[in-house]
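[1] sequence first, then the predicted structure, then my questions.
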Amino acid sequence: MAQTTEEVVNSYECSPDKQQMVHKLSISLAGDTPSRKHSKEDILRRHYQNLQHLEGCAKASQVKQVILPSAYSPSSVPLDDLQKISLDDLKLETHHRGCFVTGMTITPPYQFSETITIIQDESGSVASLILGFQDDSLLNSGASLPQNSTVAIKEPYVQMNEDSGYVIRVDHPSDIAVLRGDDPAVSMIMQFVAEKKEISPMEWKKEGDRAYLERKYSSAIECYTQAIDAGLKECDQTFVNDAYRKRAFANLAAESFQNAKADILSSCPEEAVDSKACFTIGRAAYELREYEESKNYFEKALQATPNDVKARKEYNRALARIGEQESGNYDFEKMIASVSDRHVRLDHADFNKTSAIGPTAYAGRGVFTTRDVQAGEIILCEKAFCLPNMYSGDGPTDSVLYNFNNGSQTRKFAQVALFQQLVQKLYKNPHLNQRLLELYAGDYERSGKEGDMVDGVPIVDSFLIEAIRIKNCFSSPRISRNLMKRAPPVQEKELTSAVWTRAAYTNHSCVPNCGRAFIGDMIVVRALHFLPAGTEVTDQYLSPDASFMYRRNMFPQSWGFDCACPLCSAEKRSPDSAHQKRRDLATKIKTEATKVPISTKLSTTTIKHIERLTKKLEDLHEPGIYATLPRLLLVHPNIWLMEAHRASKNHAKTVKYALELLRNFGFVNALEVEFQFEKGGLVNSESFGALRYAAEAFEALGKLEGKEKCMDAARRMYVVLGGCDVGRDEFLASGE
């Protein structure tokens, strides 16, 4: 279609401020009939104009602006119980409870920040349709709304729109059913449903076979389902059993593993399951992480066909996973070697034998040890529930998620991708819903129907998923041990955002008793010191340089709790005026110290000036409060002084400030070089670096006993920070 010279702006990518303004205007018109001033031709012209604009510019240079409008509940009513209405019956800012609309997509979809297409109903009326929950660039199956698709939208939500008068907005994937227009099997399904055409069981099965060979698994599953239903009516059990088995293979290919298992077992009695069926169930059980069941079925497959190489390989994989589950023994060297830019999703089982989720007296549920755990021992090793392979450094982002419900802006594209992938994962894997939906979601009001199966799909509340993501996601590198390098390359500092559903139950403490590390999509949680059975496992949510006043505000604001850890409880006894003095002086020291970079040769006068300010800051910490606790505001001044003296080759002062740094991280015996992992010490890359600098300086001073004590502590710290001891000695010897 022709593009007019004055219309060169992509109207589908308007700013969030404008969207919010239109949204407010739309709310003021709630219940009104939408304006019909835009003709079908105008709506189509604008849609093709936007498609042309998107294709004509570099997508990489644009920022995706994903919008979460005012929250509303997904439909929980079966389609058969809803009343059909036309597009002309729709009202603004109305969710049309008890109703549904149908239509056909008459344009190719626009896919960038949102998926947008134009639908037309039986009367010829048209409307813009927005899928707000899905970014098709993250999918491998092509467009989710190809042209000539038939859609049914349950309890549609309508908003005002300047381009088309109004739009139907779908934010929950369970609110829309799609029969894809690029699928030949759809025409048969439509003839059967709309035209009431009689189709034989064999025709259904043949069309299912065709769709399966074309890798259109959802259509194959639907065709086999119709074949099964028709075959049952004709009492042809042999035919039905064959259709069940074919549907099982389609479900396995579509990664619908629970259904694949059920179909195989429906195709024949348990005692009559053959080698191929056993293999299929074994594969499905493996993907469902039911490794013991998987092993048993592969054993049966091998009993029937002992020389089956594929079955033997899968059997050995299941045995390896069972070993990991039971003992927590992982081949960490192999695990680390397998991680690459393209490969971060690893094939390993979870280990949680030494921990359990239970109630706490102060913060809902938490993680507790089930037996005595030694310092450095694994408490938990878990595969991510969802982890986008999208890592970014500190550079610009290409995605922003605007949440109109709380005014937040999520500017890390991995977090935006995580939200969208979580929505899709729950929709496509109903058996996983409970794992995610049990997590804390702040004050988001649940309906209680989330995850229920309606019309063959689970009810998915996208707003609830985002509320859960905000409270439970972790930032993670590809491999944590790389962050321990003194100057890691930019790509090794890049982070993604992910959810680990068991680790998410770990509550916060500013002086935690565990440390976490990441290897691909595996999180490894280890004890920092001896933990008796029944001890609550605590982690750290905020960076250790945060002042008390900052932490006091951030915890309720971000996670909905007031921290009652030993450090916060003690610091509450110090008046706000004292905290403010310390914070102001720490800010002053940072300003003074950053005037001259460490790489520049520092004058003695500059170093002594920072030393005097740091001593003044130290004196502002009340001994009665901080005698055995971290003094976090002193951390960065100590880091600067340690590095400044190291650059000047003043080894004695390097030792002094390295040990001061350890003391300010809570290792109160560090000054006597009697370093132990003790309650209150913070294990992180900075304390690890302090040990290495101290060891280096001790060696230069000829104090080898001091060097060895620091190196011994660094070796133990390495295991916690890196998740394992792989490459430890080489790393410490390299001086990286």
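    Cool, the structure landed. Numbers count the residues shown, from 1 in each chain.

[2] going by C-alpha atoms from here, please, whenever you check contacts or count neighbours.
    OK.

[3] remind me which helix or strand residue 278 belongs to.
    helix 275-287 (DSSP states H and E).

[4] what comes into contact with that helix?
    Helix 275-287 has contacts (Cα atoms under 8 Å, 6 or more residues apart in numbering) with 249, 252, 257-258, 260-261, 264, 291, 293-298, 300-302, 304-305, 311, 314, 318.

[5] narrow those to those that are buried.
    The neighbour-count criterion (16 or more other Cα atoms under 10 Å) marks 249, 252, 257-258, 260-261, 264, 291, 293-298, 300-302, 311, 314, 318 among the contacts of helix 275-287 as buried.

[6] among these, which are located in strands?
    Nothing among these maps onto strands, per DSSP state E.

[7] and the helix holding residue 278, how far from the chain's centre?
    Averaged C-alpha coordinates place helix 275-287 at 28 Å from its chain's average position (Cα atoms, centre = their mean, to the nearest Å).

[8] list the buried ones in it?
    Within helix 275-287, the residues that count as buried by 16+ other Cα under 10 Å are 275, 277-287.

[9] between these, which is closest to residue 330?
    residue 286 (17.8 Å; Cα to Cα).

[10] check the gap between that closest one and residue 386 for me.
    18 Å (Cα to Cα, to the nearest Å).

[11] residue nearest the centroid of this structure?
    Taking Cα atoms, centre = their mean, the centroid of the chain lies closest to residue 498, which sits 2.9 Å from it.

[12] pretty sure that one contacts residue 388?
    Yes: at 7.0 Å, residue 498 counts as touching residue 388 under the criterion of Cα atoms under 8 Å.

[13] what is in contact with those two at once?
    residue 418.

[14] now the closest residue to residue 226 other than its chain neighbours: which helix or strand?
    The shortest distance from residue 226 to any non-neighbouring residue, by Cα to Cα, 6 or more residues apart in numbering, is to residue 204 (6.4 Å). Using DSSP H and E, residue 204 maps to helix 201-213.

[15] ok, and for the helix or strand following that helix, which residues are buried?
    As assigned by DSSP H and E, the chain's next helix or strand after helix 201-213 is helix 217-233. Residues 217-228, 230-232 are the ones in helix 217-233 that count as buried (16+ other Cα under 10 Å).

[16] take a look at this one as well, against the first:
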Amino acid sequence: MKALYRAGRAAYELDAYDRAHSAYTSVTRIDSDDIDGLRELKRTEARIAEQLTGVNFWAATGPQAHGTKVDHANFLRRTEARQTETHGRGLFAVEAIECGDIVLSEKALAFVPSPAVPESFHLVIPPAATRGTFGTQSNMWTAVIQKNIIEYNSFGYAHDLDLTSFGNAALVTPGMDNKDGSMGLWLHSSAINHSCLYNAEHSFIGDMIIFRATRGIAKDEEITTLYKEVNADYETRDTALPTTGRKTLLQQAKEVLERLPILNATVEPRTVVMMFEDLLAQIQDTYSEEFYRDLPRLGLITLNRYCAFAYSRNDPDKALEHAFAVIAAHGYTLTITGADVELDRTNAMLAPQVVDQLMNVSRTQESKGQMAVVSELRELALEMYIIINGEPSGFETRYGKARERCSTRA
């Protein structure tokens, strides 16, 4: 019975859940009251269910999973890698996926957490390469090599308590600055190509990457994501993308804001806002309707955010106008008609500031007594927050709890 139990533990850690289930079932047949066997059988059945449904308890996992190996199974059945017509391999949906649903969740082949206080600098230069890797990249390179050694030489390997521990054990304590320099390698997800008009957003929980649909995805549609954040300047995006060895589906137009004024601290705030609005009008004119109709206009995001904040205390209507402008600049079309809220995401780029502005719009609507609209906007904001963050923890801390109302005022 002990041999079966150990075989089940080994199979579980190798993600061979069917073999683990068979071993634990045999354990419980020998002793139906074995506590360890029953516990591990239940845990294995939960992983098998996750492989089929992708339903995981992210709220319970996320906050504690910084820099850890999470105890969840891969959920890959909705996607498969195929050849594209124009840009090599890609990942495609094998079934329709609704907005906000999990596209895939995958545990890392190799995962290197960031040390709390780096004590050494590692540099690896492979003999056949012309350049080296350093830091967590070199540690991950070593981890991948170790995995291959284990795979092809199953007779033994160097023991490391962190790497061989069972269950949901933390690998390392995160640094005090909360900057996670962890690095991982995800094989299935690596087939996903970049698009500036992407349809899936990724987030991380421990060593697991989660992709959620930012809009409805049709069967056989290619899954794409954004490699750099929406607000990254053009030079950063243009420099970083080629180094990844991946191809871009849509080249963003280069916006050079050389006329941005240097503002003196003594200038009146109202004057500064007026200068921002004047500059916004000039930037807006550079976006041709012929080419940018219903597309994101990234050059309008930051200044509209500043203006929305500046007007938030003394001019709610102007604040609302700029909040809508921020949302529109990301490619969304938000329409509020009476108590109905509609959001067109066809060519949208999801970002945290969209969630912020949806909540700002909801607060303005709340001040007007439009509680039905407030509820819908909050639901949209929460959905987007989960897509970006992977799970809902922290939403109420950032935006507060929903207020209950017995009736809706006109």
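    It's in. As the structure is a computational prediction, the values presented were derived from the model and not from experiment.

[17] where does the TM-score land?
    TM-score of the superposed chains, computed with TM-score structural alignment, normalised by the length of the second structure, equals 0.81; 383 aligned residues with a Cα RMSD of 3.5 Å.

[18] mind listing what residue 45 of the second structure touches?
    With contact taken as Cα under 8 Å, 6+ apart, residue 45 of the second structure is in contact with residue 21.

[19] aligned to it, what sits in the first structure?
    Alignment note: residue 45 of the second structure maps to residue 319 in the first structure; criterion TM-score structural alignment.

[20] measure its match to residue 275 of the first structure for me?
    Note on residue 319 of the first structure: its distance to residue 275 of the first structure, by Cα to Cα, is 19 Å.

[21] residue 83 of the first structure now?
    To residue 275 of the first structure, residue 83 of the first structure is 48 Å away according to Cα to Cα.

[22] got it, and residue 511 of the first structure?
    Distance of residue 511 of the first structure to residue 275 of the first structure, given as Cα to Cα: 54 Å.

[23] can you check residue 527 of the first structure too?
    In terms of Cα to Cα, residue 527 of the first structure sits 45 Å off from residue 275 of the first structure.

[24] which residues in the stretch 101-250 of the first structure form strands?
    Applying DSSP state E, counting those that start in this stretch to the stretch 101-250 of the first structure gives strands spanning 110-111, 115-120, 126-131, 150-154, 157-161, 165-170, 176-179.

[25] need those strands in a markdown table (columns: distance to residue 563 of the first structure).
    Shown next, in a markdown table, are the strands of the stretch 101-250 of the first structure (distance: least, Cα to Cα, whole Å):
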| stretch | distance to residue 563 of the first structure |
| --- | --- |
| strand 110-111 | 43 |
| strand 115-120 | 42 |
| strand 126-131 | 39 |
| strand 150-154 | 43 |
| strand 157-161 | 40 |
| strand 165-170 | 39 |
| strand 176-179 | 42 |
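
[26] tabulate these (JSON lines), appending mean neighbour count and distance to residue 735 of the first structure.
    Shown next, in JSON lines, are these (neighbours: other Cα atoms under 10 Å; distance: least, Cα to Cα, whole Å):
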{"stretch": "strand 110-111", "mean neighbour count": "22", "distance to residue 735 of the first structure": "49"}
{"stretch": "strand 115-120", "mean neighbour count": "23", "distance to residue 735 of the first structure": "51"}
{"stretch": "strand 126-131", "mean neighbour count": "21", "distance to residue 735 of the first structure": "52"}
{"stretch": "strand 150-154", "mean neighbour count": "23", "distance to residue 735 of the first structure": "61"}
{"stretch": "strand 157-161", "mean neighbour count": "22", "distance to residue 735 of the first structure": "60"}
{"stretch": "strand 165-170", "mean neighbour count": "22", "distance to residue 735 of the first structure": "55"}
{"stretch": "strand 176-179", "mean neighbour count": "18", "distance to residue 735 of the first structure": "57"}
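
[27] what number of residues lie near the counterpart of residue 356 of the second structure in the first structure?
    The alignment partner of residue 356 of the second structure in the first structure, by TM-score structural alignment, is residue 689. Applying other Cα atoms under 10 Å, we find 18 other residues in the vicinity of residue 689 of the first structure.

[28] same check on the one 5 residues further on?
    Applying other Cα under 10 Å, we find 28 residues neighbouring residue 694 of the first structure.

[29] can you check residue 392 of the second structure too?
    Count around residue 392 of the second structure with other Cα under 10 Å applied: 18.

[30] so what's it closest to, chain neighbours aside?
    Nearest non-adjacent residue to residue 392 of the second structure (Cα to Cα, 6+ apart): residue 386, at 5.2 Å.

[31] for the stretch 1-150 of the second structure, what spans make up the helices?
    Assigned by DSSP state H, counting those that start in this stretch, the helices in the stretch 1-150 of the second structure fall at 2-13, 17-30, 35-53, 58-61, 136-152.

[32] just checking, what packs against the shortest one?
    By that I understand helix 58-61 of the second structure. Applying 3 or more Cα pairs under 8 Å, 6 or more residues apart in numbering; DSSP states H and E, we find helix 58-61 of the second structure packed against no helix or strand.

[33] matching residues in the first structure for that helix?
    Helix 58-61 of the second structure maps onto residues 332-335 of the first structure, going by TM-score structural alignment.

[34] with the second structure overlaid, how far apart is that stretch on average?
    Aligned to the second structure and superposed, stretch 332-335 of the first structure gives a mean residue distance of 2.4 Å (mean Cα distance after the TM-score superposition for the first structure).

[35] could you tell me the end-to-end distance of stretch 695-711 of the first structure?
    6 Å.

[36] same deal with stretch 6-20 of the second structure?
    9 Å.

[37] quick check: it aligns to which part of the first structure?
    So stretch 6-20 of the second structure sits over residues 280-294 in the first structure, by TM-score structural alignment.

[38] please report how far the match of residue 356 of the second structure lies from residue 179 of the first structure.
    Per Cα to Cα, residue 689 of the first structure is found 58 Å from residue 179 of the first structure.

[39] now do residue 454 of the first structure
    Counting by Cα to Cα, the gap from residue 454 of the first structure to residue 179 of the first structure is 17 Å.

[40] ok, back up a step: what do we get in the first structure for the residue nearest to residue 392 of the second structure?
    Here residue 386 of the second structure is matched to residue 719 in the first structure, going by TM-score structural alignment.

[41] list the contacts for that match?
    376, 725, 728.

[42] ok so it is a helix residue?
    Yes: secondary structure of residue 719 of the first structure (DSSP: H, G, I helix; E, B strand; the rest coil): part of a helix.

[43] kindly state which residue of the second structure is aligned to residue 497 of the first structure.
    Using TM-score structural alignment, residue 497 of the first structure pairs with residue 183 in the second structure.

[44] what's around the closest residue to its match other than its chain neighbours, how many residues?
    Using Cα to Cα, 6+ apart and skipping residues adjacent in sequence, the residue nearest residue 183 of the second structure is residue 112, 5.3 Å away. Neighbouring residues of residue 112 of the second structure were enumerated by other Cα under 10 Å; the total is 25.
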